[in-house]
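[1] One predicted model, sequence on top.
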Amino acid sequence: MTASTALPGSSSRIGGVLRFLLIAVIAFLTLVDLFATQVIIPGLTLRYGVSPAVMGAAVSACTLGMAAASLLVALYADRIDRRAGIVLALALLSVPTVLLAWAPTVGIFAGLRILQGLCMATAFSLTLAYLGERMTGAAAARAFAAYVTGNVASNLIGRFVASGVAGEYGIDASFYVFAALNIAGAALVLATIHRSPKMKQGMNHGRSAKSAVAAHLANPRLRAAFAFGFCILFVFIGLFTYVNFELGGPRFGLSMTALGSVYFVFLPSIFTTPLAGALAARIGVRDATIGGIALALIGLGLMTLDVLVAVLFGMALVAIGTFLAQALATGFVSRAAKGDRAAASGLYLAAYFTGGLVGAVILGQVYTAFGWTALSACVALVLGLAALLCRRFDKLPTVD
């Protein structure tokens, strides 16, 4: 990541590539539990005998824990050693992951997902804080893009592994596999990131953590970015949770294994997301973000068609657009914050993950009551709101 890791220095081209890969792999191992479970929601719905909306909300309950943890990190980040916090969070993440295989009721399942969220977001927030504190300008933009690229990979590979393992060995086996990946993530961070210098309480010109949070919330640019993050995960979680019922239901009738293969639609995003920094530098953060939203809207339109190829192509466009927008917004928050970037990142993530939970709940009810077309219309409205919010992004200079 930086000179404080075991990777080569930033002056080396190979070192830069290895650093990008390391950040992406850490992100993958941190967030793989978040999205992988979505692909097995139809099977979990049958196991617990509940409606798609109830099961979708239970699976997405992890975002409640993630919002809470992000806010806590925003308030107390200056007291937490980055490396130790990330390692401990990823190691503890394996516990509720294993217990999901034994959850007897959907309520207990949801509770364990909340615990997963607490651990995931702690690691996620501390990693973003670590990157924001040690990198600036173009280097920071590349680092954040690398982290979001790992997020993309967790969507693709995580769903594929979950569906493949569940289809071959049962749903429970998939949770054991992901617990092993959590442990691998903790080991990787322990081996590659050196301990951060001790943080001083009362830093940032004597402001307390609470006053720093208040200052960020008073910043109109950051408020717009926080609301934008809410919209992005609202769209993503809601859309990619309930599309599984369309793909596996009467409309297309795909099997569990085929559902996992469908998520190769995320593959293009692995190559497009790293371009976020360069794109922002060329045309500006605002225009680049609006372009991402436009791609997502085009993809959403294709997902309403009754042609499988069109739906898959639409899913790919939505993924490219939303991941690109997320990478740009994450970098924007780090640069727009006037001090205490950890608090700013924590607030952004709290809003982001809250959007995921609200999206799962609201869109689940819409889908159950009115179907896919109504859900798509709601998503289109939220994407339109996101496009309006990111107009604030032009108030900062572009990436260095």
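    Sure, I can see it.
[2] use CA for all of it now, contacts and neighbours both
    OK.
[3] Contacts for stretch 77-84, please.
    126-127, 130, 189-190, 193-196, 198-201, 342-343 (CA atoms under 8 Å, 6 or more residues apart in numbering).
[4] give me that answer again for 10 Å
    Outside stretch 77-84, the residues that touch it by CA atoms under 10 Å, 6 or more residues apart in numbering are 70-71, 73, 85-86, 89, 122-123, 125-130, 186, 189-190, 192-204, 208-209, 340-343, 346.
[5] start to end distance for it?
    12 Å (CA to CA, to the nearest Å).
[6] Narrow the contacts of stretch 77-84 to those in helices?
    Among the contacts of stretch 77-84, DSSP state H puts 70-71, 73, 85-86, 89, 122-123, 125-130, 186, 189-190, 192, 209, 341-343, 346 in helices.
[7] Among those, filter down to the buried ones and hand me the PyMOL syntax, if you would.
    Applying 16 or more other CA atoms under 10 Å to the ones in helices among the contacts of stretch 77-84 leaves a buried subset, and the PyMOL line that selects it is:
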select buried, resi 70+71+73+85+86+89+122+123+125+126+127+128+129+130+186+189+190+209+341+342+343+346
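[8] contacting residues around the residue nearest to Leu302 when sequence neighbours are not counted?
    Spatial nearest neighbour of Leu302, excluding adjacent residues (CA to CA, 6 or more residues apart in numbering): Gly314 at 4.9 Å. Contacts for Gly314 (CA under 10 Å, 6+ apart) come out as 265, 295-305, 308, 320.
[9] Can you pull up the most central residue in this protein?
    Asn151 (5.8 Å; CA atoms, centre = their mean).
[10] which residues does that residue contact?
    Asn151 neighbours (CA under 10 Å, 6+ apart): 24-32, 34-35, 145, 158, 270, 323.
[11] List the buried residues of the helix or strand containing it.
    For Asn151, the element it lies in under DSSP states H and E is helix 137-169. Within helix 137-169, the residues scored as buried using 16+ other CA under 10 Å are 138-167.
[12] ok, and here's another one to check against it:
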Amino acid sequence: MTQTLTRPPQAAPVAEPPALDDAPFIERGTAAFLRTNLAFLCAGIATFALLYCVQPMMPEFSRVFGVSPAAASLSLSLPTAAMAVCMLVASAVSEALGRKPVMLVSVFASAAITIACALVPGWNSFLGLRLVQGILLSGLPAVAMAFIAEEVHPRSSGYAMGLYISGSAMGGMLGRVVSGVLMEWGGWRLAIGGIGVLGLGAAVVFWQCLPPSRHFHARPLQLRGLVENFALHLRDGGLRWLFLVGFLLMGAFVTVYNYIGYRLLAPPFGLSHAVVASVFTVYLVGIASSTFIGGLADRFGRRRLLWLILAAMLGGLMLMAMDWLPAIIAGIAVMTFCFFGAHSLASSWVGRRARVARAQASSLYLFCYYMGSSIVGAAGGVAWAGQGWPGVTWLVGGCLALALVAGLRLSRLQPVAG
């Protein structure tokens, strides 16, 4: 008898997941794009509300702790300097551990430190916690820029970066306005604690909405490779000009906001803390400008827009030189609109120009950006002590004039190949 042998039925082949390089990019108009931008909107709110909430409190720090305006500015200059330095390493850590885990630790720990700042007994301990907070905050900004450059389609990246910076603007506004109002109600400790709770809520939304990376390739944490990547970017003349723009742009902008409160609280204006805080609602124009100008950049190019916006910032500074409150507020609005638009252009330009190691390119840009805040912001205290608002105007005007020269140089820059 012949026995017929039959083959067992074979299981249907299992579809392999797409390789990282074959995964689709996040594009405008999709649900993933909406969730990603909601996540980064909240990340920007958390980061920059936590960082900049102390600006309207600086005159109160001078009164309560008996420190000078320059010393009070250390509440912002110290964390921004720490953040600038640590971002150089944070970007490399994210290359090894992943973008999302580093950003989550950064935003949750920073919110917790802010709440702790409300409980410290004295000025030195407060500054110590703010320094730690700056170290922790370093894990988000450079990594966020790298995430957008990697995961969002190039034709949507300018708009996405603009939305992230809109969150930064909203966070800066909420940090200043809410802290000013809370300080009027219950003092600076209530204000700091309230901002910490706000940051914690925004961090939860960020955690829930941010999708996982699909184009990220983990790399071992190697100091030599990190230094080589920094050197690679610093050899690029275009990136060097962009880094200079970031330094001067942020230095000028933060100096204005650091000391405008001192000016408006003093004669001839004599405004209250709550009213001065309400002036910071002009940040709303920054929220609009970063998205609007980011979209224009996708259509018309960054080199055509950047120097024009920098020139307009000088016009806003001239308005602020007047001793007429409506002109001062208009000048703040012009500077705010132009600042966030210019930052949107420059930061997205860095991500597009850097062909490799984008996290390191972003961190170098932000290192210069926040060192501008720290160095020029502290120098503004010396200018204020020496000549009052005219001294601040000369310092900020010099920074913007140099930035305009850099913007004109960038307008003639040849794009990178590839």
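    Looks like it arrived, so ask away. Owing to the predicted nature of the structure, the values given are computational and were not obtained by experimental measurement.
[13] Can you pull the TM-score for these?
    The TM-score (TM-score structural alignment, normalised by the length of the first structure) is 0.91; 390 aligned residues with a CA RMSD of 2.3 Å.
[14] coming back round to it: find me the equivalent region of the helix holding Asn151 of the first structure in the second structure.
    Taking TM-score structural alignment as the measure, the second structure aligns residues 154-186 with helix 137-169 of the first structure.
[15] Pull the distance from the matching stretch to the chain's centre.
    Remark: stretch 154-186 of the second structure is offset 9 Å from the chain centroid, using CA atoms, centre = their mean, to the nearest Å.
[16] what's the average distance of it to the first structure?
    Compared with the first structure after fitting, stretch 154-186 of the second structure deviates on average by 1.1 Å (mean CA distance after the TM-score superposition for the first structure).
[17] ditto for stretch 87-95 of the second structure
    With mean CA distance after the TM-score superposition for the first structure, stretch 87-95 of the second structure averages 2.3 Å from its match.
[18] Next: stretch 199-208 of the second structure.
    Stretch 199-208 of the second structure sits 2.2 Å off on average (mean CA distance after the TM-score superposition for the first structure).
[19] ok, the aligned partner of Phe178 of the first structure in the second structure - how many residues close by?
    Structural alignment (TM-score structural alignment) places Phe178 of the first structure against Ile195 in the second structure. When neighbours are counted by other CA atoms under 10 Å, Ile195 of the second structure registers 26.
[20] Please report the distance of Ile195 of the second structure from Val177 of the second structure.
    The separation that Ile195 of the second structure has from Val177 of the second structure, given CA to CA, amounts to 10 Å.
[21] Ok, Gln360 of the second structure next?
    Taking CA to CA, one finds Gln360 of the second structure at 33 Å from Val177 of the second structure.
[22] likewise Phe25 of the second structure?
    37 Å.
[23] and what of Leu404 of the second structure?
    30 Å.
[24] Tyr259 of the second structure now?
    16 Å.
[25] Stretch 303-322 of the first structure aligns to what range in the second structure?
    With TM-score structural alignment as the criterion, stretch 303-322 of the first structure aligns to 320-339.
[26] roughly how far out does the matching stretch sit from the chain middle?
    22 Å.
[27] corresponding residue for Gly237 of the second structure in the first structure?
    Gly237 of the second structure maps onto Pro220 in the first structure, by TM-score structural alignment.
[28] Likewise for Asn124 of the second structure?
    In the first structure, Asn124 of the second structure lands on Gly107 (TM-score structural alignment).
[29] before we move on, what SS does the closest residue to its match other than its chain neighbours have?
    Closest residue to Gly107 of the first structure apart from its sequence neighbours, by CA to CA, 6+ apart: Ala58 at 7.4 Å. Assigned with DSSP: H, G, I helix; E, B strand; the rest coil, Ala58 of the first structure falls in the helix class.
[30] Surely Ala58 of the first structure is in contact with Leu100?
    No - the pair Ala58 of the first structure / Leu100 is not scored as a contact, 11.6 Å apart, by CA atoms under 10 Å.
[31] Pull up the overlap in contacts between these two.
    If you check Ala58 of the first structure and Leu100 against CA under 10 Å, 6+ apart, the residues they both contact are 106, 108-113.
[32] So which of those residues wins on neighbours?
    Highest count within those by other CA under 10 Å belongs to Arg113, 28 neighbours.
[33] where does Leu271 of the second structure land in three-state SS?
    coil.
[34] Counterpart of it over in the first structure?
    Counting by TM-score structural alignment, the partner of Leu271 of the second structure is Leu254.
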